[in-house]
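J.: next come a sequence and a model predicted from it.
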Amino acid sequence: MDIFPVGSRQSRLGEIDNFTGTVWREQIVAAPEPARVRAGFARFEPRARTAWHTHPLGQTLCILSGVGRVQAWGQKGRLVRAGDVIWIPPNEKHWHGAHSTNTMTYIAIQESNVDDVHVSWLEHVTDEQYDGAVD
């Protein structure tokens, strides 16, 4: 058993290649083999968001606080709020981020495939895509 005390994990800014706006990320766990689960916190400032991306084995988001937006490719975006849980199927192109006037914090959980890939990053979400995602 491993215990990681509060303060032992370092927050880092989301990489500009994969995020728009200010996003703070903090790894919760990258389990050692044979487990393949990864989980992390993400804190998004208003209008901050991920780039489009996929997960080979899917992803679960647990919204902890705030209001956010999620959108799958070809579908209308949806508002999400604290307490919501979102399942994103394997290889579904999608993005997620904060609402335009609120922050959002979530826990993201995904599993790596046999090649140790847990995410494939794609193009940035444009301002037009973001603004058109929800009313």
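T.: Looks like it arrived, so ask away. Numbering: from 1, shown residues only.
J.: drop to CA atoms for contacts and neighbour counts, all remaining ones
T.: Will do.
J.: quick check: buried residues in stretch 26-40?
T.: For stretch 26-40, the neighbour count (16 or more other Cα atoms under 10 Å) marks 26-28, 36-40 as buried.
J.: would you reformat the residues you listed as TSV and include secondary structure and distance to W87?
T.: As requested, these are exported to TSV (DSSP: H, G, I helix; E, B strand; the rest coil; distance: Cα to Cα, whole Å):
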residue	secondary structure	distance to W87
E26	strand	20
Q27	strand	19
I28	strand	19
R36	coil	18
V37	strand	15
R38	strand	15
A39	strand	14
G40	strand	15
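J.: try this one next to it:
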Amino acid sequence: MELLPVRPTVKTPAQAFTGDVYMTPIYNGTGPSRLTVALVRFTPGARTNWHSHAVGQTLHVTEGVGLVGTRDGSVLRIHAGETVVCPPGEDHWHGAATGTFMSHLAMLEARPDGGDPTTWLEPVTGEDYEQANQR
């Protein structure tokens, strides 16, 4: 058994996020585990860019109301206590709904080959974000 210390919270990079988003790393697996877990906090209206994960991603909402969108136009409105599973390779984005904070645990596995598990893409447009909030 090992007790891990609380790690510093960092502001996420502007090239992958719109708005103010903060991330606290929780766990980075060491072999054979490839699990990575982080607590991600989104301010109202903040969101990720479009992105995908080689081995998929699981999001567990801990606070607030958020949105998860996919390229086909599907949008899920997510609430505290709910979990969303994003399959490997699916382009998606997630963030806080308008007017509310949203926090989630982001869980994903590193790629078996050691490469970056996340492929970052273009920002979600303001128009697409506003349409998602209307649903």
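T.: Received the coordinates, thanks. Quick caveat, the model's predicted, so the values are computed rather than measured.
J.: out of the buried residues of stretch 26-40 of structure 1, which comes closest to I109 of structure 1?
T.: Nearest to I109 of structure 1, judged by Cα to Cα, of the buried residues of stretch 26-40 of structure 1 is A39 at 4.4 Å.
J.: secondary structure element for the closest residue to that closest one other than its chain neighbours?
T.: The shortest distance from A39 of structure 1 to any non-neighbouring residue, by Cα to Cα, 6 or more residues apart in numbering, is to I109 (4.4 Å). Using DSSP states H and E, the element containing I109 of structure 1 is strand 104-111.
J.: what's the average distance of that strand to structure 2?
T.: With mean Cα distance after the TM-score superposition for structure 1, strand 104-111 of structure 1 departs from structure 2 by a mean of 0.4 Å once superposed.
J.: the helix or strand just after that strand vs structure 2, average distance?
T.: Of the helices and strands lying after strand 104-111 of structure 1 in sequence (DSSP H and E), the nearest is strand 120-121. Taken against structure 2, strand 120-121 of structure 1 registers an average deviation of 0.6 Å after superposition, with mean Cα distance after the TM-score superposition for structure 1.
J.: the aligned partner of the residue nearest to A39 of structure 1 in structure 2: neighbouring residues, count only.
T.: Matched to structure 2 by TM-score structural alignment, I109 of structure 1 sits across from M107. Counted with other Cα atoms under 10 Å, the neighbours of M107 of structure 2 add up to 18.
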